[in-house]
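Asks: The sequence and its predicted three-dimensional model are supplied below.
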Amino acid sequence: MYIEQGYKGSLGIWKYWIIPLGFLGLMVFNYISTLMTPVPVEDVMQGLIEQFGSNKVTIILLAPLAIGLFVVLGWTKLVHEQSITSLTTSRPKIDWGRVLFSFVLWGSITAAMTMTWVFLSPENYIFNFQLKPFLILAAITIILIPLQSSFEEYLFRGHMMQGLGIMAKNRWIPLVLTSVLFGLLHLGNPEVGKLGYGIMIFYIGTGFFLGIMTLMDEGLELALGFHAANNLITALLVTADWTAFQTNSVYRDISEPTLSWDAFLPVFVIFPIILFIMSKKYNWTNWKERLTGKVLTKEEFFAKDVNGQ
């Protein structure tokens, strides 16, 4: 009963609108700005990197989102008067073992896939490793990326999922809306400009994957681990001149960007396999009810909670 955890606080539907609308407004402004500017996004990024260096630009990009995490958590604690635990999970306490399992699983898969592409197409990659810049990058990303990725999870799969579920009184509406909005959040990324809108299948598909994971497991822990691993391993292992993260990574992709089958492999093959693995490990059952069923009323939820059901 993860969505119903939103009842554990000073409930006011208006409280769920302020932060999402403000953040989405900023994203819309950012996207319109990229459309209006005559300079391609990747050229703007390259100019910033030449002026400040890639590590400083990485901080500039990640710091506002890292701060956003504390805004969401502070809003939950001070305005909703809801505990961070109940925003995170339906369990009595946050299961850090789940976070670690998901992080290691997806981090290992991401690293293995990256090294496979490097091995199969060595002409597309340059070995970019320089010890000092890499160690600085590692320190920056290890601190900031978990905060940045957690902000997105707490905002979309936490704050918005619970708020929309309580308003809609079902689970499928928050699943669909948060997944689509999460995908659209990436419209301003340089990858969209280079690869076209087809790449949105990957972003929206990832949103659905994380939403399904959250609803089936009745908590954010697995999504938190996955998202942190995805962004961290990518930032450290491989970069390109046309991606959102342009870092002092181990490899640099110098191939001409094209949208091909490998962009959709995670959504249609790997993510379903991961969901299957997790369903076996955590004994997920009753998929239809957990993904599309009704959300209890406040009275029903607290009656069940009191009775320990």
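Replies: Yes, it's here.

Asks: going forward, measure contacts between C-alpha atoms and count neighbours the same way
Replies: Noted.

Asks: and the helix or strand that contains Ile109, what other elements does it pack with?
Replies: If you go by DSSP states H and E, Ile109 is part of helix 96-120. Packing partners of helix 96-120 (3 or more C-alpha pairs under 8 Å, 6 or more residues apart in numbering; DSSP states H and E): helix 221-237.

Asks: Centre of the chain to the helix it packs on, how far?
Replies: 8 Å (C-alpha atoms, centre = their mean, to the nearest Å).

Asks: Then stretch 27-39?
Replies: Taking mean C-alpha positions (C-alpha atoms, centre = their mean), stretch 27-39 and its chain are 22 Å apart.

Asks: List the buried residues in that stretch.
Replies: 27, 30-31, 34 (16 or more other C-alpha atoms under 10 Å).

Asks: what does stretch 180-191 give?
Replies: Result for stretch 180-191 [16+ other C-alpha under 10 Å]: buried residues 180, 182-191.

Asks: State the pair within the residues you listed that is farthest apart.
Replies: Val180 and Pro190 (18.8 Å; C-alpha to C-alpha).

Asks: nearest to Ile233, of the buried residues of stretch 27-39?
Replies: Met27 (24.7 Å).

Asks: element containing that closest one?
Replies: Counting by DSSP H and E, Met27 is part of helix 18-36.

Asks: Please enumerate residues in contact with that helix?
Replies: 40-41, 72, 155, 160, 185, 187-188 (C-alpha atoms under 8 Å, 6 or more residues apart in numbering).

Asks: Tell me how far the helix or strand just after it lies from the chain's centre.
Replies: Sequence-wise, the next helix or strand downstream of helix 18-36 (DSSP H and E) is helix 41-52. How far helix 41-52 lies from its chain's middle: 25 Å, per C-alpha atoms, centre = their mean.

Asks: likewise stretch 73-89?
Replies: 19 Å.

Asks: Next, count neighbours for Ser260.
Replies: 11 (other C-alpha atoms under 10 Å).

Asks: take a look at this one as well, against the first:
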Amino acid sequence: MKFIQQAYKGENEWWTYIVVLLLFLFGWQFIGVIPLIVTAILHSSDVAEFQNAAVDSFAKMGINSNLYLVLVIFTFFGGLVALFFGIIKIHKRSILTVLTSREKLDWNRIFFAFFVWASIGIIVIGVDYYLAPENFIWNFKLVPFTILCLISFLLLPIQTTMEEVLFRGYLMQGFGTWFKKGFIALIITSVIFGLLHGANPEVQKLGWISMVYYIGTGLLLGIFAIMDEGMELSLGFHAANNIIAAVLVTTNWTVFQTDALLIDTSEPSAGIEMFLPVLVLFPIVLYVFSKKYGWKNWEDKMFATIRKPIELNEDEFIA
């Protein structure tokens, strides 16, 4: 449980989490959203249009889709900066302690997880296209697509990193040290992660059954963090998931509407697409990672009691 125990390396009182979460919300929903609001106002013809657009994520209001994506990502950047600031100044911890229990971030793990899930995503989309090509429209436009790829690979990880740092790092460690059980922290953070996606257009279209996917994804990413003693695999997996979704396929009802290669025109339904990842693909990925990184003592890591380590010095702990 070294990863969750990282929370003990700084101030860990309950009030510090309240302060930092308020700071995070301020950075995400107030500071980070300013460029998006300003752009929306500049693109609106009157106050009524702006107010109506604000209810529906500004409906992009004729804003270039790549610009809109950058503006949305910036809101997450505001939240991430505020969260890091709180971790350093309020909790008096290094950012590394919320990312991993290792001495430094393992980029090989990040890239491996990215490669595995990106490969699976490409294969799944390819099979979908092969089986039902009539459901897709080829949408390749060189300049917009090139810009989209640059934004996706360079900036979209900001969004996924913010979510991972918040849920699989900060809150996982916080709940783990409060309730003394990593498994409880896993369940709580996964449910919150799923519910916070409730405002996504996908949920409005498919209904709350889509929580199976979102909460299931949260559980998978949380298991990665607990068993691997760090967030590296979660960071790579989440980045691959969103980048592939943004670059390869778009629809008119998902949260990211981009200049992707393909437009999916099929009617959305909570069918096999909803349950295949959770019941088939996620277990496969979990098995691959567990074998590659030699995960053992599953019961101890998932259900053991989390205790404050015996402090030797600033950087050394004994469980």
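Replies: Perfect, I can see it now. Everything numeric here is computed off the predicted structure, so don't read it as measured data.

Asks: care to give me the TM-score?
Replies: After superposition, the two chains reach a TM-score of 0.89 (TM-score structural alignment, normalised by the length of the first structure), with 295 aligned residues with a C-alpha RMSD of 2.4 Å.

Asks: could you dump the buried residues of stretch 180-191 of the first structure to a markdown table with secondary structure and distance to Asn248 of the first structure?
Replies: What follows is those, written out as a markdown table (DSSP: H, G, I helix; E, B strand; the rest coil; distance: C-alpha to C-alpha, whole Å):
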| residue | secondary structure | distance to Asn248 of the first structure |
| --- | --- | --- |
| Val180 | helix | 31 |
| Phe182 | helix | 27 |
| Gly183 | helix | 26 |
| Leu184 | helix | 27 |
| Leu185 | helix | 25 |
| His186 | helix | 22 |
| Leu187 | helix | 24 |
| Gly188 | helix | 22 |
| Asn189 | coil | 19 |
| Pro190 | helix | 18 |
| Glu191 | helix | 18 |
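
Asks: which one of these is nearest Val99 of the first structure?
Replies: Nearest to Val99 of the first structure among those: Phe182, at 20.3 Å, using C-alpha to C-alpha.

Asks: Quick one: map that closest one onto the second structure.
Replies: Using TM-score structural alignment, the equivalent of Phe182 of the first structure in the second structure is Phe193.

Asks: Now for that match: which residues touch it?
Replies: Contact partners of Phe193 of the second structure, counting by C-alpha under 8 Å, 6+ apart, are 167, 214-215, 218.

Asks: for Ala235 of the first structure, same thing?
Replies: 141, 245-247, 249.

Asks: 10 Å instead?
Replies: Contacts for Ala235 of the first structure were tallied using C-alpha atoms under 10 Å, 6 or more residues apart in numbering; they are 58, 137-138, 141, 145, 229, 244-251.

Asks: what residue of the second structure takes the place of it?
Replies: Ala235 of the first structure maps onto Ala246 in the second structure, by TM-score structural alignment.

Asks: I figured Leu185 of the first structure hits Val192, correct?
Replies: No: the pair Leu185 of the first structure and Val192 fails to qualify as a contact (C-alpha atoms under 10 Å) at a distance of 11.3 Å.

Asks: overlap in contacts of these two?
Replies: Common neighbours of Leu185 of the first structure and Val192 (C-alpha under 10 Å, 6+ apart) are Met200.

Asks: Looking for the alignment partner of Phe175 of the second structure in the first structure.
Replies: By TM-score structural alignment, Phe175 of the second structure lines up with Leu164.

Asks: That match and Gly47 of the first structure, how far apart?
Replies: 40 Å (C-alpha to C-alpha, to the nearest Å).

Asks: What of Ile140 of the first structure?
Replies: 21 Å.

Asks: didn't Phe129 of the first structure look like it was pressed against Asn248?
Replies: Yes: Phe129 of the first structure lies in contact with Asn248 (C-alpha under 10 Å); the separation is 7.2 Å.

Asks: neighbour count winner among these two?
Replies: Counted by other C-alpha under 10 Å, Phe129 of the first structure and Asn248 do not tie: Asn248 has more neighbours, with 27 against 15.

Asks: That one corresponds to which position in the second structure?
Replies: In the second structure, Asn248 of the first structure lands on Asp259 (TM-score structural alignment).

Asks: ok, now how distant is its match from Pro283 of the second structure?
Replies: Counting by C-alpha to C-alpha, the gap from Asp259 of the second structure to Pro283 of the second structure is 31 Å.

Asks: Over to Glu103 of the second structure?
Replies: 29 Å.

Asks: So for these two, which residue has more residues nearby?
Replies: Neighbour count, other C-alpha under 10 Å: between Glu103 of the second structure and Pro283, Pro283 has more, with 13 against 9.

Asks: Would you check that the more buried one makes contact with Pro277?
Replies: Yes: at 8.5 Å, Pro283 of the second structure and Pro277 qualify as touching, with contact defined as C-alpha under 10 Å.

Asks: Thr141 of the first structure pairs with which position in the second structure?
Replies: Using TM-score structural alignment, the equivalent of Thr141 of the first structure in the second structure is Ser152.

Asks: does the match of Asn248 of the first structure sit in a helix, a strand or a coil?
Replies: coil (DSSP: H, G, I helix; E, B strand; the rest coil).

Asks: Okay, and the residue nearest to it when sequence neighbours are not counted sits in which element?
Replies: In this structure, Asp259 of the second structure finds its nearest non-sequential neighbour in Phe145, 5.8 Å apart by C-alpha to C-alpha, 6 or more residues apart in numbering. Using DSSP H and E, Phe145 of the second structure sits within helix 142-154.

Asks: how far off helix 142-154 does the next helix or strand after that helix point, in degrees?
Replies: In the C-terminal direction, the helix or strand that comes right after helix 142-154 of the second structure (DSSP H and E) is helix 156-164. Orientation note: helix 156-164 of the second structure sits at an angle of 40 degrees relative to helix 142-154 (axes from the mean of the first three to the mean of the last three C-alpha atoms, to 10 degrees).

Asks: For the next helix or strand after helix 156-164 of the second structure, name the packing helices and strands.
Replies: Remark: after helix 156-164 of the second structure, the chain's next helix or strand is helix 172-179, criterion DSSP H and E. Contact partners of helix 172-179 of the second structure among helices and strands, from 3 or more C-alpha pairs under 10 Å, 6 or more residues apart in numbering; DSSP states H and E: helix 2-5, helix 14-26, helix 96-99, helix 182-195, helix 211-228.
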